[in-house]
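K.L.:
next comes the sequence, and after it the predicted model I'd like to discuss.
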Amino acid sequence: MTTQASTVAERGHTLDTEGGGRIQLRHFAPVNPAHGTVVIGAAMGVPQAYYADFASWLSGQGWQVVTFDYRGSGASIPTTPHQGLRGFRANLFDWAHDYEAVVDWAAALEPGKPLYALGHSLGAQLPGMLRNGHKLHGLLGVAAGSGYWKQNAPQLRRRVPFMWYFLVPVTTRLFGYFPGKRLGAVGDLPNGVIRQWRKWCLHPHYSAGAEGGAVRQGYEQVRFPVLSLSIDDDEMMTEAGILSLMNLYANAPRRMLRVAPGDVGARRIGHLGAFRRDHVAGLWPRLEKHLRNLPQDVAV
């Protein structure tokens, strides 16, 4: 049970998004007046269900919280007419449109109060591509770097050439999608998503370099504060990769903070661990504090 019955109400919604997308979102609402609203943007291949415990806890601290699954992931994988992901059409621009629709939906919950994005990995990369990013009052990134393969952590960097030059091209041609679950790599992803992500990860300037033009300008137009937490024991993202992503937000107030497991009384955090319930007493209160103080924490 992820909800806190005395302080949080949890409801699911279906949202139609640009280009024929249909996604599932969850809304965690505090009973008492809220400080503002937080949209949690998921990492690549991570379903919104993974964030449910944290979202419920955060709502219990007095926030409206919204999680969602990009089209073709988690609860937003269609069962008909494509029978799952085989042949399902979606790319990362479509996922940015899904993110935009959720931001629009969330902005109506607490008009006049702050609306923040809390982005985990990919979830902190896509806000630079949102056409309605002006509705956000800030971005808190967790374990979010550029993804360029030469800036990956050493243990990952040794493996990614095989993935990008063999595994992805071969399996997507065979299956019509990327069967990451059975391969133990990232998760199941639509063909268009994994192929576009491959292009980003092979470019030194990631999404802005691979796509150029409007994407680069989108990042440069961001003015909301960006605070990024670099996790010391992240097995995927290095400090260089996180700084590289932050530099895409060239005109935004921005700051990076390093977080070691020992700083929050933990033995390990890693790339995916920040939202596990064993961090409820250490890391989670720190994340909530950063949300409350986001503009000030970036300006310090």
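P.N.:
That came through, no problem.
K.L.:
all contacts plus neighbour counts: C-alpha atoms, from now on.
P.N.:
Fine.
K.L.:
count the residues that sit near the residue nearest to Phe175 when sequence neighbours are not counted.
P.N.:
If you skip the residues right next to it in sequence, Phe175 has Arg86 as its closest partner in space, 6.6 Å away by Cα to Cα, 6 or more residues apart in numbering. When counting by other Cα atoms under 10 Å, one arrives at 17 neighbours for Arg86.
K.L.:
show me the contacts for Gly282.
P.N.:
Taking Cα atoms under 8 Å, 6 or more residues apart in numbering as the contact definition, Gly282 lies against 264-266.
K.L.:
separation between it and Gly60?
P.N.:
16 Å (Cα to Cα, to the nearest Å).
K.L.:
do the same with Pro78
P.N.:
From Pro78 to Gly60 the distance is 32 Å (Cα to Cα).
K.L.:
ok so, going back, quick check: PyMOL command selecting the buried ones in the contacts of Gly282.
P.N.:
Command for PyMOL, covering only those of these found buried under the criterion 16 or more other Cα atoms under 10 Å:
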select buried, resi 264
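K.L.:
which ones among the contacts of Gly282 lie within helices?
P.N.:
For the contacts of Gly282, membership in helices holds for none, with DSSP state H as the criterion.
K.L.:
quote the end-to-end distance of stretch 139-148.
P.N.:
Comparing the first residue of stretch 139-148 with its last one, the separation is 21 Å (Cα to Cα).
K.L.:
can you check stretch 56-70 too?
P.N.:
Distance across stretch 56-70, first residue to last, is 20 Å (Cα to Cα).
K.L.:
run a quick neighbour tally on the residue nearest to Met129 when sequence neighbours are not counted.
P.N.:
With Cα to Cα, 6+ apart as the measure, Gly218 is the residue that lies nearest to Met129, at 5.4 Å, once sequence neighbours are left out. Here the number of neighbours of Gly218 (other Cα under 10 Å) works out to 18.
K.L.:
what do you get for the one 3 residues further on?
P.N.:
Look at Gln221: counted by other Cα under 10 Å, it has 18 neighbours.
K.L.:
any idea how far it lies from Pro253?
P.N.:
When distances are taken as Cα to Cα, Gln221 and Pro253 turn out to be 12 Å apart.
K.L.:
just the helices in the stretch 151-300 of the chain please.
P.N.:
Taking DSSP state H, counting those that start in this stretch, the helices of the stretch 151-300 of the chain run over residues 154-157, 160-162, 168-175, 180-183, 191-201, 206-211, 213-220, 239-248, 283-292, 294-299.
K.L.:
is it possible to get CSV of these that adds distance to Leu227?
P.N.:
Converted to CSV, the helices of the stretch 151-300 of the chain look like this (distance: least, Cα to Cα, whole Å):
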stretch, distance to Leu227
helix 154-157, 25
helix 160-162, 28
helix 168-175, 32
helix 180-183, 30
helix 191-201, 22
helix 206-211, 19
helix 213-220, 15
helix 239-248, 9
helix 283-292, 8
helix 294-299, 6
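K.L.:
roughly how far apart are the closest residue to Asp297 other than its chain neighbours and Trp284?
P.N.:
In space, and not counting its chain neighbours, Asp297 is closest to His290: 6.9 Å by Cα to Cα, 6+ apart. Per Cα to Cα, His290 is found 10 Å from Trp284.
K.L.:
who's more crowded, these two?
P.N.:
In this comparison of His290 against Trp284, neighbours counted by other Cα under 10 Å, the higher total goes to Trp284 at 20 against 16.
K.L.:
the structure to be compared is supplied as follows:
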Amino acid sequence: MANFYSTDVTVICVDQFAIASTIYTPKKSLKGAILIGPATGIKRQFYASFAAFLAEKGYGIITFDNRGIGGSLTGSVSESDASLQSWGEKDMPAVLEHLKITFPNTNYHLIGHSAGGQLVGLMHNAKDFTSIFNFASSSGQLKNMPLPYAIKAHFFMNLFIPLSNTFFGHTKSQWLGMGEPLPKRVAQQWRAWCNSEGYVKASFGKTVHTHLYDELTTPSMWVNAVDDDIAINENVEDMLSVFTKIAAEKLTLSADDYALDEIGHMKFFSRQSQALWIHALNWLGKY
């Protein structure tokens, strides 16, 4: 019998947009509360096994779908005006506030996957996090990626996204096995940021006028995998360069060390990768 229960909830953002979320509530005494920030185009159900594991250990959890994705898509994806920036400035802050109301008077942690860790500096309430644990969060800078993967990445970003947006009004990323269909502005911003140094830094002073990237001093752990062609060490460093004051530790995992076939960019959160989850648990235990 599970030592937690889960409930689907709706989080209302500052602009009244409704975000589909799931709360995991432990039945034992609360150790802390965690926001799981999803990767670009990945639905919250992807993190269910990982969230259940942490809830079993006594942590309150919230998972969510960013606007334009999964349960947070209203109408046609081609009509969505979501952007990466709106995910960081509106969706994530609202989800954190809901987490704080649901589990008051405890420590709050971010566990970010790719974009879920990259966007934290756009959250006006990011200083409420006691700690940050990110997996595969990097700038995704195309010019640093190794061959032959760089060819695939350039094709997706610089050919597939513009063509798909032109012909369909959104990016059919699902055709390439890359999560849910992406709203046009999400894909456009993703492309622009991955073609630049420092990811979101490309929009500073343009569309991003207030942020906390140069203020956060939060203890953080940045985990990547040897077999991830996106969040390579150079791109992790490039992302960290935007967080000018953050206290960062780094850890690179190898699938061979855990008798796993792969970790890559996605498999850390897979049920088959439970051997890796001790790293998150140990980190949370320190904060």
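P.N.:
Yep, it's here. A quick note: this is a predicted structure, and the numbers were derived from the prediction, not measured.
K.L.:
mind checking the TM-score on these two?
P.N.:
Once superposed, the chains reach a TM-score of 0.93 (TM-score structural alignment, normalised by the length of structure 2), with 285 aligned residues with a Cα RMSD of 1.7 Å.
K.L.:
so who does the aligned residue in structure 2 for the residue nearest to Phe175 of structure 1 touch?
P.N.:
Alignment note: Arg86 of structure 1 maps to Ser78 in structure 2; criterion TM-score structural alignment. Counting by Cα under 8 Å, 6+ apart, Ser78 of structure 2 makes contact with 168-170, 183-184.
K.L.:
reformat those residues as TSV; add distance to Asn235 of structure 2.
P.N.:
What follows is the contacts of Ser78 of structure 2, written out as TSV (distance: Cα to Cα, whole Å):
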residue	distance to Asn235 of structure 2
Phe168	31
Gly169	30
His170	27
Pro183	25
Lys184	24
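K.L.:
now the buried members of those.
P.N.:
Buried positions within the contacts of Ser78 of structure 2, assessed by neighbour count (16+ other Cα under 10 Å), are 169-170, 183-184.
K.L.:
follow-up on the earlier one: between Pro78 and Gly60 of structure 1, who's got more neighbours?
P.N.:
Relative neighbour count places Gly60 above the other of Pro78 of structure 1 and Gly60, with 24 against 17, counting by other Cα under 10 Å.
K.L.:
is the more buried one in contact with Ala5, as I believe?
P.N.:
No - with contacts counted by Cα atoms under 8 Å, Gly60 of structure 1 stays clear of Ala5, the gap being 9.6 Å.
K.L.:
to what extent is the equivalent of Thr10 of structure 2 over in structure 1 buried, counted in neighbours?
P.N.:
Aligned by TM-score structural alignment, Thr10 of structure 2 pairs with Thr14 of structure 1. Using other Cα under 10 Å, Thr14 of structure 1 has 12 other residues around it.
K.L.:
what's the average distance for the helix or strand hosting Thr14 of structure 1 when superposed on structure 2?
P.N.:
Following DSSP states H and E, the helix or strand that holds Thr14 of structure 1 is strand 8-17. Average distance between strand 8-17 of structure 1 and its aligned residues in structure 2, after superposition and using mean Cα distance after the TM-score superposition for structure 1, equals 0.7 Å.
K.L.:
who's in contact with that strand?
P.N.:
Residues outside strand 8-17 of structure 1 that contact it (Cα under 8 Å, 6+ apart): 3, 22-31, 56, 59-60, 97-98, 101-102.
K.L.:
before we move on, what about stretch 230-246 of structure 1?
P.N.:
Contacts with stretch 230-246 of structure 1, where a contact means Cα under 8 Å, 6+ apart, come from 125, 142-148, 151-153, 155-156, 205, 226, 228, 254, 256-261, 268-271.
K.L.:
tell me the buried residues within those.
P.N.:
When burial is judged by neighbour count using 16+ other Cα under 10 Å, the buried members of the contacts of stretch 230-246 of structure 1 are 125, 142-148, 151-153, 205, 226, 228, 254, 256, 259-261, 268-271.
K.L.:
leaving out chain neighbours, which residue sits closest to the equivalent of Ser59 of structure 1 over in structure 2?
P.N.:
Aligning on TM-score structural alignment places Ser59 of structure 1 opposite Ala55 in structure 2. Closest residue to Ala55 of structure 2 in three dimensions, ignoring its sequence neighbours and counting by Cα to Cα, 6+ apart: Pro26, at 5.2 Å.
K.L.:
what lines up against that neighbour once you look at structure 1?
P.N.:
With TM-score structural alignment defining the correspondence, Pro26 of structure 2 maps onto Pro30 in structure 1.
K.L.:
I'd say its match and Trp57 touch.
P.N.:
No - Pro30 of structure 1 sits out of contact with Trp57 when judged by Cα under 8 Å, with a separation of 9.9 Å.
K.L.:
any residues in contact with both of the two?
P.N.:
Common neighbours of Pro30 of structure 1 and Trp57 are not found (criterion: Cα under 8 Å, 6+ apart).
K.L.:
need the strands for structure 1, in chain order.
P.N.:
Here structure 1 has its strands, by DSSP state E, at 8-17, 21-30, 37-41, 64-68, 115-120, 138-142, 177-179, 188-190, 226-231, 254-259.
K.L.:
mind putting those into JSON lines with distance to Trp200 of structure 1?
P.N.:
Output for these, formatted as JSON lines (distance: least, Cα to Cα, whole Å):
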{"stretch": "strand 8-17", "distance to Trp200 of structure 1": "24"}
{"stretch": "strand 21-30", "distance to Trp200 of structure 1": "23"}
{"stretch": "strand 37-41", "distance to Trp200 of structure 1": "19"}
{"stretch": "strand 64-68", "distance to Trp200 of structure 1": "23"}
{"stretch": "strand 115-120", "distance to Trp200 of structure 1": "17"}
{"stretch": "strand 138-142", "distance to Trp200 of structure 1": "19"}
{"stretch": "strand 177-179", "distance to Trp200 of structure 1": "16"}
{"stretch": "strand 188-190", "distance to Trp200 of structure 1": "15"}
{"stretch": "strand 226-231", "distance to Trp200 of structure 1": "20"}
{"stretch": "strand 254-259", "distance to Trp200 of structure 1": "22"}
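K.L.:
now do the contacts for whichever residue in structure 1 pairs up with Gly70 of structure 2.
P.N.:
Gly70 of structure 2 maps onto Gly74 in structure 1 when the alignment is built from TM-score structural alignment. With contacts defined as Cα under 8 Å, 6+ apart, the neighbours of Gly74 of structure 1 are 46-49.
K.L.:
of those residues, closest to Pro295 of structure 1?
P.N.:
Within the contacts of Gly74 of structure 1, distances to Pro295 of structure 1 taken as Cα to Cα reach their minimum at Gln48, with 26.4 Å.
K.L.:
so the closest one touches Asp69, yeah?
P.N.:
Yes - taking Cα under 8 Å as the contact criterion, Gln48 of structure 1 and Asp69 are neighbours in contact, 5.6 Å apart.
K.L.:
what sits in contact with each of these two?
P.N.:
Residues touching both Gln48 of structure 1 and Asp69 (Cα under 8 Å, 6+ apart): Ala42.
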